[in-house]
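Trainee: sequence unknown, structure follows:
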């Protein structure tokens, strides 16, 4: 009689498939002893039978409808009762190396198989429960076992921060919260040679995103999407829990736009500014309908003058729909930047942008200013010799902890794409240091830009560019 062999192992740490190879060898010995002819071997390596994942070879075996099945043990073939019923439907005998024969063609055989499967499923569920409880207990006690994540290193039974890796994560977190694309961050990290979690591989957006949304960075233990444990208050954390939640919201936002590979934005308002040319039609309210086409950056045109000479026109923003509105790129960029940065420098800018309680936001900003002044005073006192280095360290450590808390309150109250440092007197300096990704994210968050048509020739008219603040 013909038969097939099915082998499976849940975890293959080496990737060499040694476990399934040993199962197959013993199954072939059993087949020879029983006088069975092995026609095919189905093998699912490194796949659990209890986590709900599809086992491709198991499914293929069921579809093939073999006349007999050989496995090393019943729990290699199945551990869930629902899978057993699918095997029973084949109405064939199952031979095992270590547990004898399961005659699924008889009621008694099926009863035995169902009993064994029920206990296997029970043991699997109990094991999962014990593992979760153990993970929670370890998280609460600060004891860590297993693989060390990027940003940490082992110290005895616990973990401490890996300073360089933690700094890399925090930089990436802040840049993502500031609106910069993960692709841009990865390109910069690869250019700078920043070490990756893969030890020698290059940064990519998938790796970086998986790293940044890890709950363990904030001292959390998560099981099936739910927080089941928190590390002690004094345990090391790369970021705090609030920052983790804000970052997760930003990176998992369905509206987050990702540019196709190789097409990173190069120009400030390309794809953001819109065409304001009237079409001649009216909307339902009797208002003129505008073209509203996306303005894109057009390469400067070459024109021929009356004297026969050619003149290269500067690069411009041009409507991608009607092609009838064109404006010099540098003039528009300078105007929009000046308006936005100038507004962010005003004393009430934070209140204008607040997403929560404006008074609480202003109080946090006032606290930041006070702490910065005290830090400066401490440095002056140390320079004058009135305090020693140890005293300066104690003073600054306390102040910096307070400053971090106040800065987090400011960040949480502002739109995700707007860095807290961009609000205030230093707005221009901060703006000039932002990447193009971050600048575009700030503009797209705060304003809409409409470019109106104008007559040919003449000087640039700022009134033909409307900067409208979003509510």
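Mentor: Received it, and whenever you're ready, just let me know what you need. Just so you know, these numbers come straight off a predicted model, no measurement behind them. Residues are numbered from 1 along each chain as shown.

Trainee: CA only for contacts and neighbour counts going forward, please
Mentor: Will do.

Trainee: Return the set of buried residues in the biggest helix by length in the chain.
Mentor: In the chain, ranked by residue count with DSSP state H as the criterion, the top helix is helix 107-141. For helix 107-141, a neighbour-count test (16 or more other CA atoms under 10 Å) marks 109-110, 113-114, 116-118, 120-121, 124, 132, 135-140 as buried.

Trainee: another one to put next to it:
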């Protein structure tokens, strides 16, 4: 359908326009971005003020256009700056509608000089020469009027630039000081000065809530306890989905007051605010002015475990696995997960096992279940039994940039003080009794730091497995899913194709990643 064309009248000057009265048709435009403090005019207020100005001049309204919650500065995203009614206004101007454009102030049309220039040129080229801004009439054919409008447009852009600069400086100050910003993390409550609104403190939320279980029983909980529970369970390889389902079954609402989801649990597990860190766009930028709910060693350990299992757990089809390495090992040819696959009737008739492992991607490789399982378990247990495994894990942890140098520095300082004690006693500066007390305290400090390093370097689920009795401890694990998770974390096995050689030893086809791949053999 072709656009309707209007014949726009031409007025000699501003006086002629004002004297024409009802012959003049006005286009009214209003825009507002988000203004939570209600310090500026709303769109409805702007249109009302425009109508008052139009009525006072005895003109008639030819069209009203408005965009609500729409920013117009270059600091907003291009998508958020899209304005449907502003585009309709441009089409109306092109079609010849209206004799004057009415706005409460210049910033309503734009806060970018480029947009102002576009709108000005569009009006001029299409014969809409008159603008009314803040109750004053301007003629685009008059250089002084164009200059005045241009200055107003510059002021509108400069104002929002100044606001952006001040906001940025304020944010940088918040980051440097470690003050929190945005929503209060689940498990905390934030306190502000009643008069100024300035941040004062962020403390653990120990408010008691009552949850009603499906069977009608009640549970008293705090959000602080729920956060600690989430980290505790994740470190024991309980999936984020299982945790979410459990919280939902207990009637405990999520941070948003709705049902828990896997994503909500994982977002808590990856938020460094829970170790007292100030985070900006996902990166730790400073120490926060609040205490962490969990210790750094717990947080980093949980984070590593969560990332280790996220991919494989989402790939599964949602039922319990029967086979140890199904979706716990990968094809060495294409990288797809290995899965269990049923053999045909001929293989069964030949006495072979009805199930084998095959590549889930392109069927690149396959393996007998018993041979693959046995070899991987033997290598895993042998690796966990190594005498140097603790030192190797600490080395790997340091290479992965987990902060353990604080504990190592504490150990070095305490050991240096221990070495200095005999000299202090000989010099008569301290007594033998005092030296004994100091030695006991330093040994306790060293032991505590060593325990902290061990907790960071060795995931909690492996604590009992690492050592000479690893084989016995492995046999004591009856939970198949737990075994599979440990294999994915520690061994991450891959198996290559046999290259048409069915007798190729399994050891020549299997390689390891995970912790075993990250450490020297």
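Mentor: Arrived safely, thanks for sending. Quick caveat: nothing in here was measured; it's all calculated off a predicted structure.

Trainee: about what we covered before: please pull up the helix or strand immediately following the longest helix of structure 1.
Mentor: Reading on from helix 107-141 of structure 1 to the C-terminus, the next helix or strand found by DSSP states H and E is strand 152-155.

Trainee: So for that next one, what gets flagged as buried?
Mentor: For strand 152-155 of structure 1, a neighbour-count test (16+ other CA under 10 Å) marks 152-153 as buried.

Trainee: The helix or strand immediately after it in the chain corresponds to what range in structure 2?
Mentor: Secondary structure here is assigned by DSSP H and E; on that basis, the next helix or strand after strand 152-155 of structure 1 toward the C-terminus is strand 158-161. Residue correspondence for strand 158-161 of structure 1 in structure 2, counting by TM-score structural alignment: residues 201-204.

Trainee: Measure the mean distance from the matching stretch to structure 1 post-superposition.
Mentor: Stretch 201-204 of structure 2: mean distance to aligned residues in structure 1 after superposition is 1.3 Å, counting by mean CA distance after the TM-score superposition for structure 1.

Trainee: which residues are contacting that stretch?
Mentor: The set of residues that contact stretch 201-204 of structure 2 without belonging to it, under CA atoms under 8 Å, 6 or more residues apart in numbering, is 187-192, 224, 289-291, 293.

Trainee: Over to stretch 175-184 of structure 1?
Mentor: Applying CA under 8 Å, 6+ apart, the set of residues contacting stretch 175-184 of structure 1 from outside is 185, 204-205, 208-209, 246-247, 250-251, 258, 264, 416-419, 435-438, 441-442.

Trainee: For it, buried residues please.
Mentor: When neighbours are counted by 16+ other CA under 10 Å, the buried residues of stretch 175-184 of structure 1 are found to be 175-184.

Trainee: Closest to residue 311 of structure 1 out of these?
Mentor: The shortest separation between residue 311 of structure 1 and any of the buried residues of stretch 175-184 of structure 1 is 35.8 Å, and it belongs to residue 184 (by CA to CA).

Trainee: Show me what counts as buried in the helix or strand hosting the closest one.
Mentor: With the criterion set as DSSP H and E, the secondary-structure element containing residue 184 of structure 1 is helix 182-192. For helix 182-192 of structure 1, the neighbour count (16+ other CA under 10 Å) marks 182-186, 189-190 as buried.

Trainee: do the same with stretch 403-415 of structure 1
Mentor: Within stretch 403-415 of structure 1, the residues that qualify as buried are 403, 406-415, counting by 16+ other CA under 10 Å.

Trainee: can you check stretch 208-220 of structure 1 too?
Mentor: Within stretch 208-220 of structure 1, the residues that count as buried by 16+ other CA under 10 Å are 208-209, 211-220.

Trainee: For the residues you listed, give me JSON lines that also has secondary structure and distance to residue 23 of structure 1.
Mentor: Below are these laid out as JSON lines (DSSP: H, G, I helix; E, B strand; the rest coil; distance: CA to CA, whole Å):
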{"residue": "208", "secondary structure": "helix", "distance to residue 23 of structure 1": "38"}
{"residue": "209", "secondary structure": "helix", "distance to residue 23 of structure 1": "38"}
{"residue": "211", "secondary structure": "helix", "distance to residue 23 of structure 1": "37"}
{"residue": "212", "secondary structure": "helix", "distance to residue 23 of structure 1": "40"}
{"residue": "213", "secondary structure": "coil", "distance to residue 23 of structure 1": "39"}
{"residue": "214", "secondary structure": "coil", "distance to residue 23 of structure 1": "37"}
{"residue": "215", "secondary structure": "helix", "distance to residue 23 of structure 1": "38"}
{"residue": "216", "secondary structure": "helix", "distance to residue 23 of structure 1": "37"}
{"residue": "217", "secondary structure": "helix", "distance to residue 23 of structure 1": "40"}
{"residue": "218", "secondary structure": "helix", "distance to residue 23 of structure 1": "42"}
{"residue": "219", "secondary structure": "coil", "distance to residue 23 of structure 1": "41"}
{"residue": "220", "secondary structure": "strand", "distance to residue 23 of structure 1": "39"}
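
Trainee: sorry, back to before: give the other helices and strands that the longest helix of structure 1 contacts.
Mentor: Contacts of helix 107-141 of structure 1 with other secondary structure elements, assessed using 3 or more CA pairs under 8 Å, 6 or more residues apart in numbering; DSSP states H and E, are made with helix 81-88, strand 100-103, strand 220-223, strand 226-230.

Trainee: Apply 6 Å and report the result again.
Mentor: For helix 107-141 of structure 1, the packing partners by 3 or more CA pairs under 6 Å, 6 or more residues apart in numbering; DSSP states H and E come out as none at all, with no helix or strand in contact.

Trainee: how big is the offset of that helix relative to structure 2?
Mentor: Using mean CA distance after the TM-score superposition for structure 1, helix 107-141 of structure 1 ends up 4.0 Å from its aligned counterpart in structure 2, as a mean over the superposed pairs.

Trainee: orientation of that helix relative to helix 81-88 in degrees?
Mentor: On the basis of axes from the mean of the first three to the mean of the last three CA atoms, to 10 degrees, helix 107-141 of structure 1 is oriented at 150 degrees to helix 81-88.

Trainee: Buried residues in stretch 413-425 of structure 1, which are they?
Mentor: For stretch 413-425 of structure 1, the neighbour count (16+ other CA under 10 Å) marks 413-420, 422-424 as buried.

Trainee: what's the answer for stretch 79-98 of structure 1, then?
Mentor: 79-81, 84, 87-88, 90-97.

Trainee: ok, now which ones touch the counterpart of residue 108 of structure 2 in structure 1?
Mentor: Under the alignment (TM-score structural alignment), residue 108 of structure 2 maps onto residue 76 of structure 1. Contacts of residue 76 of structure 1 were listed using CA atoms under 6 Å, 6 or more residues apart in numbering, and they are residue 8.
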